[in-house]
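Q: the following comprises the amino acid sequence and a computationally predicted model.
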Amino acid sequence: MGSQSEDRREQGKVAEGSLARLAKGPAAKYVGFALLLAWHYALWFVPHAFVQTELLDERVTVSWLLNLGATVLFLFLIALLLGRKRHLSSYRWLAWAAPALTTAATLALCLAPFSFTAPGVAYALSFFLGATEAVMWILWGERYACVKANFSIKHIGTVFGFTLLACVGTTLLLPPVAATAFVALLPLASGGLLVLARRDGTCSFPALLPKHAAGGGFKSMAVVCAISFVASFASYFLAAVIPWEVLPTEVSSFTFGILGGAVLMLAIAGICIASKDKVNIFKLYPWLLVFEIVAFSLFLADKALYFPSFVAAVGISSIFEILLIMYFGILMSKGYSTPAMA
């Protein structure tokens, strides 16, 4: 019996060691954050993630907007409270508390019969999810700052593309309750990888540049944000004006839009891997704008082309989000801002 126990402990250590190596590999270290992004897309873009109501029910739409607004609000509040010297990862219990609370709130929002019967409950849960999601975003950002992640397009593009395809695709294929359970487990998986990755003890953050030296970086941030805002607004506007009822996949078209974005991200990563030159993020922006023009052209050309236009619009908006994550990650690693502010 004692020998069997020792063997099991050894097997457990080997498995844990393998997961730890996975959590900090050159490309695989991005899996944890990709799972968090996949959770958001699977929750709000797959029709049967909500067992109690339809995806395009007004109450779900309001819940999604509240979730987005709360995430932004808490990101700013936490960054302001932390300032330039403190870090959220100092509170080590958050690495397991935030994922656990995110999972519990996701299950309550999607499965509880009373969640949308009394919309206030759904709105409160969505707002709460914004807070836990913001905490997880910052914790992952601080982790990447400590390990000096370079946010390479070929690494993060490949990982994000495959993770979104796998997670969102699996959610689409699973029956309703199983799909909800799968989505709810994604934050736990993300948090588990974060806890494992942090066991290497690496906690040295990049030295922050003086405020006067970082001024140029903030100007660049403002320009990139403005371009991304206008382009993303146009993408969501196009998706909003195309009547989903006439699309062949109806409400599932939103899911296929995210899957289309994942495929496009993989294509970009593939081009970067095949190319001998290091591809700059800024070089991708004009191409995304070209794709967006193509999407509008398809919409204006013929009603039969509404579906590819819709998929392109939703997919391009998700690509802008991933590129912004990469851009701010690079500025963070160079000391232009704290991980929380980035």
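A: Arrived safely. Residues are numbered from 1 along each chain as shown.
Q: can we go C-alpha only for contacts and neighbour counts from here?
A: Fine.
Q: now the helices for the stretch 51-200 of the chain?
A: 58-82, 94-111, 119-146, 153-173, 176-197 (DSSP state H, counting those that start in this stretch).
Q: out of the ones you listed, which comes closest to M332?
A: helix 119-146 (6.8 Å; CA to CA).
Q: so G261 touches I322, yeah?
A: No: look at G261 against I322 with CA atoms under 8 Å: they stay out of range, at 10.0 Å.
Q: of those two, who's got more company?
A: Each of G261 and I322 has its neighbours counted (other CA atoms under 10 Å); G261 has more, 26 against 20.
Q: quick revisit: mind putting the helices of the stretch 51-200 of the chain in CSV, mean neighbour count and distance to K219 included?
A: Converted to CSV, the helices of the stretch 51-200 of the chain look like this (neighbours: other CA atoms under 10 Å; distance: least, CA to CA, whole Å):
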stretch, mean neighbour count, distance to K219
helix 58-82, 18, 18
helix 94-111, 21, 33
helix 119-146, 22, 21
helix 153-173, 22, 23
helix 176-197, 22, 32
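Q: second one coming, line it up with the first:
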Amino acid sequence: MDSAYLIHRYSDLCAEADRNADLGWRSFREDGQKRRFPLTAEIIDRFADYIFGGIGFEVRNDFFGLMPSTEGAILRRPELSDEQRSQHLQTLSDLFRSMWSAFNAAGVAPKTWLPLITADNVVGGLLLTLTIDGQPLLVSSHTIRVAPRALMMRAALKGVPSSVLEIGGGHGRFVRDVLKLAPGTRITYCDLPFNLLLAARYLTRVFPGDVHLAWDNTPIPDTARITIVPPWRLADIPYSIDACCNFLSFQHMQADNLAFYGTALHQLGVRSIYHVNRLTPYHDGEVALDDYPFRDVYETESRRFVASASKSHWIDGQEHKSGSVDQIAEVLRLKQ
């Protein structure tokens, strides 16, 4: 699938989204802004070189404080000076050493987690090379930060489920990592339309021939390794799903969004939810983790503290911090 074809399909997907806009899934704050971006094949081909919100890259780590546009204009990632690049490499090296120590202490072999931090180098982005035991390893700030998620999920659920649904997956990196850990797993990926487009571009390059776009009203096959589905088609999934995963996405949703997804998961018979999200709200309209509406059918099996995330606002490229919010990793089980 080339980018021109995906952009054409995306136009139809947006029209379908508008026809299903009142079901409870839509976040006008996020989806409406992204849909104003003028898209070209070059932008989609190299989307990690451009600054979008909510696709897995971060202002501080990947774009050096440059915020996504709110006016529909797409900004390119700034080029680094030699000094910035040196500092960035040092930061990545420090993060890598910390990760090595943590995985070693947990008994996770390097051959398991090193492939998860590698960059695919198919959609652009700021990539750097680390030398491990004399061998070059292409990485990025994003790949090192996100790599532990699949291993955390595996540990929390005591194995990688045979069928996983991710809600709010950005551009699809977690999907890739799960399939590196467990190549036989079936993945269903669900997000808002713009993210579906970028995930389709990424995943069809990394897993050519293995991706089905369930973007129209035709029946969803039960044979695809990866199915990319919009929220309003979750009810059409014809196969069973063992677990749903969500990372730092439920925390942005309003109560009606969370209720929509909770109902969909219950109807699909999803037995487990593994998620990492803020414990308390940050922005207006968000919901505290303990108040997620689907707790009437899912109950907490385990919970642990993950990190304390800084509350911050960016003004003219400068970060202004104001306290912090705890991030919690939790396993929920369907009530009997």
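A: Received the coordinates, thanks. What you are looking at is a predicted structure, and each value in this text was computed from that prediction instead of being measured.
Q: kindly provide the TM-score of these chains.
A: The TM-score (TM-score structural alignment, normalised by the length of the second structure) is 0.22; 125 aligned residues with a CA RMSD of 6.8 Å.
Q: thinking again about what came up before, who wins for proximity to C272 of the first structure among the helices of the stretch 51-200 of the first structure?
A: In terms of CA to CA, the element of those nearest to C272 of the first structure is helix 153-173, at 5.7 Å.
Q: so what does that closest one touch, helix or strand wise?
A: Helix 153-173 of the first structure makes packing contacts with helix 31-45, helix 176-197, helix 253-274 when contacts are defined by 3 or more CA pairs under 8 Å, 6 or more residues apart in numbering; DSSP states H and E.
Q: and the second one, what does it pack onto?
A: Taking 3+ CA pairs under 8 Å, 6+ apart as contact, the helices and strands that helix 176-197 of the first structure lies on are helix 2-23, helix 31-45, helix 94-111, helix 119-146, helix 153-173.
Q: so what touches that helix?
A: 16, 19-21, 23-24, 31-33, 35-36, 38-39, 42-43, 48-51, 95-96, 98-100, 102-104, 106-107, 110-111, 136, 140, 143, 167, 170-173 (CA atoms under 8 Å, 6 or more residues apart in numbering).
Q: so F299 of the first structure touches Y306, yeah?
A: Yes: under the criterion of CA under 8 Å, F299 of the first structure makes contact with Y306 at 5.4 Å.
Q: so where do the strands sit in the stretch 1-150 of the second structure?
A: With DSSP state E, counting those that start in this stretch as the criterion, the stretch 1-150 of the second structure has strands at 50-51, 75-76, 128-132, 135-139.
Q: out of those strands, which gets nearest to M153 of the second structure?
A: Among the strands of the stretch 1-150 of the second structure, the nearest to M153 of the second structure by CA to CA is strand 135-139 (21.5 Å).
Q: what comes up buried for the longest helix seen in the second structure?
A: Ranked by residue count, the top helix of the second structure under DSSP state H comes out as helix 82-105. Neighbour counts over helix 82-105 of the second structure (16 or more other CA atoms under 10 Å) mark 88-89, 92-93, 96, 99-100, 103 as buried.
Q: check the residues you listed and tell me the two furthest apart.
A: H88 and F103 (22.4 Å).
Q: what number of residues lie near H8 of the second structure?
A: Counted with other CA under 10 Å, the neighbours of H8 of the second structure add up to 10.
Q: who's in contact with the residue most central in space within the first structure?
A: Residue closest to the average C-alpha location in the first structure (CA atoms, centre = their mean): L37, at 2.1 Å. Taking CA under 8 Å, 6+ apart, we find L37 of the first structure in contact with L164.
Q: burial measure for V223 of the first structure, as a count.
A: 11.
Q: now do the buried residues in the helix or strand harbouring it.
A: Applying DSSP states H and E as the criterion places V223 of the first structure in helix 215-241. Within helix 215-241 of the first structure, the residues scored as buried using 16+ other CA under 10 Å are 221, 224, 228, 231-232, 234-236, 238-239.
Q: related to what we said a few turns ago, other SSEs contacting the longest helix of the second structure?
A: helix 110-117, helix 141-146.
Q: could you identify which of the ones you listed is most buried?
A: helix 141-146 (a mean of 20; mean count of other CA atoms under 10 Å).
Q: list the helices and strands it packs on?
A: helix 59-62, helix 82-105, helix 110-117.
Q: switch the ones you listed over to CSV; also include distance to I43 of the second structure.
A: What follows is those, written out as CSV (distance: least, CA to CA, whole Å):
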stretch, distance to I43 of the second structure
helix 59-62, 17
helix 82-105, 24
helix 110-117, 24
